[in-house]
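Q: can't give you the sequence, but here's the structure:
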């Protein structure tokens, strides 16, 4: 059973902050073998969405950060979408994105949402209503595309 927690940066506990930075590092740095500065001074402006798995000792298994318009893009955005390797192939990624979209709509209304997606996940994001809106570009040597989900 996953329980979801949504907090601003100031509301995060030190345990939650450590868990989300650890998960992002585990996947984006170690698993994807990508050396980059994950802590980009944007976390302080984000709403953090965390999914903890009760069956895995309350481990953080899913995470995104959400931004209002004008912070990362000219519209609301969802980023740092990550799921733990221990929770994959369970549908957690789709639940994470559905929950993140719901948080955007709750906080900002039914507005367009923009993401910078790893290109290989295009079909996954398309299944959630996102459409490609840019050519492929490299970010940290990983092919990405921008995608928008209309309101």
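A: Thanks, I have the structure now. The shown structure was predicted, so the numbers you read here are calculated from the model rather than taken from an experiment.

Q: hey, let's count contacts and neighbours off CA atoms from now on
A: Fine.

Q: surely residue 129 is in contact with residue 123?
A: No: in this structure residue 129 lies outside contact range of residue 123 using CA atoms under 8 Å: 9.8 Å.

Q: show me what contacts residue 119?
A: Contacts for residue 119 (CA atoms under 8 Å, 6 or more residues apart in numbering) come out as 136, 143, 144, 145.

Q: okay, helices next: where are they in this structure?
A: Secondary structure of the chain (DSSP state H): helices located at 14-24, 92-108, 122-126.

Q: just the buried residues of the longest one, please?
A: Judged by neighbour count using 16 or more other CA atoms under 10 Å, the buried positions of helix 92-108 are 92, 93, 96, 97, 99, 100, 101, 103, 104, 105.

Q: against which helices or strands is it packed?
A: Under the contact criterion of 3 or more CA pairs under 8 Å, 6 or more residues apart in numbering; DSSP states H and E, helix 92-108 touches strand 59-67, strand 76-83.

Q: Provide the contact partners of that helix at residue level.
A: Here helix 92-108 makes contact (CA under 8 Å, 6+ apart) with 49, 51, 62-64, 66, 68, 76, 78, 82-83, 110-111, 128.

Q: go again using 7 Å as the cut-off
A: Contacts with helix 92-108, where a contact means CA atoms under 7 Å, 6 or more residues apart in numbering, come from 49, 62, 83, 111.

Q: pasting the second one now:
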């Protein structure tokens, strides 16, 4: 899978629609979590996404240091349910970490991770910082990669 990195203004309407649909499909419907996904943070982030058969199936948004956390950050990590068995989540995280390094010239990254994905993020060099907390009703932990 090849990944693209685009600013908000570089996204075309079809890409934006597919991204918002994927995020809603997973974070709102699959995880049964009512929250405001469209949060006006997309405009200041870079969008990392991968396609399969001309459909966006993997996505993150990344922020430069200071825009979300003190460190650069990766958020809205999502892979379409039917595509997870192919390991695209790992490909997505590698592409997102590389995008942070290439675009922001830093290697310190902070994420707010869903607790059940702790081992997944640890496999990409992230370590747990602090205690669990609720974000949109779902247990999360802060994780940093240095």
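A: Structure's in. What do you need? This is a predicted model, so every value here is computed, not measured.

Q: quick revisit: now for the contacts of helix 92-108 of structure 1: which two are most distant?
A: Farthest pair in these (CA to CA) is 83 and 111. Separation: 24.9 Å.

Q: which of the two has more residues huddled nearby?
A: residue 83 (21 against 15; other CA atoms under 10 Å).

Q: excluding covalently adjacent residues, which one is nearest to that one?
A: Once flanking residues are discounted, residue 83 of structure 1 sits nearest to residue 62: 4.4 Å by CA to CA, 6 or more residues apart in numbering.

Q: that neighbour maps to what in structure 2?
A: Matched by TM-score structural alignment, residue 62 of structure 1 corresponds to residue 58 in structure 2.

Q: any idea how far its match lies from residue 41 of structure 2?
A: Look at residue 58 of structure 2 and residue 41 of structure 2: by CA to CA, to the nearest Å, they are 19 Å apart.

Q: okay, these two: which has more neighbours?
A: residue 58 (27 against 14).

Q: the more buried one reaches residue 49, doesn't it?
A: Yes: contact criterion CA atoms under 7 Å: residue 58 of structure 2 and residue 49 qualify, at 5.4 Å.

Q: ok so, going back, what sits against the residue nearest to residue 83 of structure 1?
A: Residues in contact with residue 62 of structure 1 (CA under 7 Å, 6+ apart) are 50, 51, 82, 83, 84, 96.

Q: the fifth one corresponds to which position in structure 2?
A: Spelled out, it's residue 84 of structure 1. Correspondence of residue 84 of structure 1 to structure 2, assessed by TM-score structural alignment: residue 80.

Q: do you know how far its match is from residue 27 of structure 2?
A: 11 Å.

Q: just residue 12 of structure 2 next, same as before
A: According to CA to CA, residue 12 of structure 2 and residue 27 of structure 2 sit 22 Å apart.

Q: which of those two has more residues huddled nearby?
A: Neighbour count, other CA under 10 Å: between residue 12 of structure 2 and residue 27, residue 27 has more, with 17 against 10.

Q: find the nearest non-adjacent residue to that one, please.
A: Here the residue nearest residue 27 of structure 2, using CA to CA, 6+ apart, is residue 33, at 6.4 Å.

Q: before we move on, back to that, thought the match of residue 84 of structure 1 was touching residue 57?
A: Yes: the pair residue 80 of structure 2 / residue 57 is scored as a contact, 5.2 Å apart, by CA under 7 Å.

Q: fine by me, we can end here.
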